[in-house]
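1. How does the following fold in three dimensions:
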Amino acid sequence: MITEESEEPGTPLPFFVYGTLRPGEVNHDLFLRGRTTAEEPARLPGAALYDGPGYPYAVERPGGAIRGELVTARPESYAELLAALDRLEEYAPGDPQSLYERVARQAVRTADGAPVRAWVYLAAPRVAAALRANGTRIEDGDWRSRR
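-> Model (predicted):
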């Protein structure tokens, strides 16, 4: 299960990406090229993945796990990248129309099994409720497998 972890919004954590920001996907080069120091395979326990309109949504789900990458931003690019990703994910703190919430969670690095605190964009509560009720779940937790 994903456990709630409080974090100051500007804390420079890596990002756990699971959809269009993954290497080889449409938004990777647009947003991440030249702005990162590391991109490592990882998984996010306690979550399920749902197919969206051209992009996925992660939703909290005990016993689930999704695959993606941990992306570490270059220190000099961090603030700009954080703002750009918030815009891409249509995340606006306190806005009930936000599609996603940016939260700190424990991801697990694939190479060594180490837990790593990371920012992850989860479906906002109203979106998550609709997905749980009527969404198409990606059973293996890997957005790339849906093709």
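
2. contacts and neighbour counts: CA atoms only from here.
-> Will do.

3. top strand in the protein by residue count?
-> When the chain is parsed with DSSP state E, its longest strand is strand 56-73.

4. That strand: what's the following helix or strand?
-> helix 78-88 (DSSP states H and E).

5. what helices or strands is the next helix or strand after that next one leaning on?
-> Per DSSP H and E, helix 78-88 leads on to strand 100-109 as the next helix or strand towards the C-terminus. The contact analysis (3 or more Cα pairs under 8 Å, 6 or more residues apart in numbering; DSSP states H and E) places strand 100-109 against strand 36-51, strand 115-123.

6. Another sequence for comparison is provided below:
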Amino acid sequence: MTTPLPFFVYGTLRPGEPNHDLFLRGHTRSEEPGRLHGAVLYAGPGYPYAVEAPGSTVVGELVTARAESYPRLLLALDRLEDYAPGDPRNLYERVERRVTREADGTAVRAWVYLAAPAVTAALRAHGELIEGGDWANRP
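-> Purely as a prediction, here's the structure:
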């Protein structure tokens, strides 16, 4: 079983975005603003991709699942993000990173879906960067 960590969500899973209600409503214990340092955000076709980049920050929410919902939620989010461990066709990779809570500045370990290597290369070459790293405040 995968370590039950909170999830850092930065796009369509954030409150007010379409996938929040579909996947998270009723399955979370807490949701709080957070920041992922060392990453930038690119616009994808309808959703964003976070890509590691020193000196930059992505804005999002730190979501802690209810214990009874965690296994099912992890599988559902992996499917949503087209992630399967070790699959070279992945669009995203689920990785453990430190995320900073906005409320008190503490860093916590969390699961983050980052762009997979092939997607990262394409985005760095031709992607549309979201200035400020905040999907909710994109133009």
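
7. Please state their TM-score.
-> Overlay of the two chains. TM-score (TM-score structural alignment, normalised by the length of the second structure): 0.98; 139 aligned residues with a Cα RMSD of 0.7 Å.

8. quick revisit: just say which of the helices and strands packed on strand 100-109 of the first structure is most tucked in.
-> Across these, the average number of neighbours (mean count of other Cα atoms under 10 Å) peaks for strand 115-123, which reaches a mean of 22.

9. can you redo the helices and strands packed on strand 100-109 of the first structure as CSV with distance to residue 73 of the first structure?
-> As requested, these are exported to CSV (distance: least, Cα to Cα, whole Å):
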stretch, distance to residue 73 of the first structure
strand 36-51, 4
strand 115-123, 11
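
10. Among the ones you listed, which comes closest to residue 10 of the first structure?
-> Nearest of these to residue 10 of the first structure, taken as Cα to Cα: strand 115-123 at 10.4 Å.

11. Mean deviation, whichever helix or strand comes after the closest one versus the second structure?
-> Per DSSP H and E, the first helix or strand lying C-terminal to strand 115-123 of the first structure is helix 125-134. Superposed on the second structure, helix 125-134 of the first structure shows a mean distance of 0.4 Å to its aligned residues (mean Cα distance after the TM-score superposition for the first structure).

12. buried set for the next helix or strand after helix 125-134 of the first structure?
-> Of the helices and strands lying after helix 125-134 of the first structure in sequence (DSSP H and E), the nearest is strand 136-138. Residues of strand 136-138 of the first structure classed as buried: 137-138 (neighbour count, 16 or more other Cα atoms under 10 Å).
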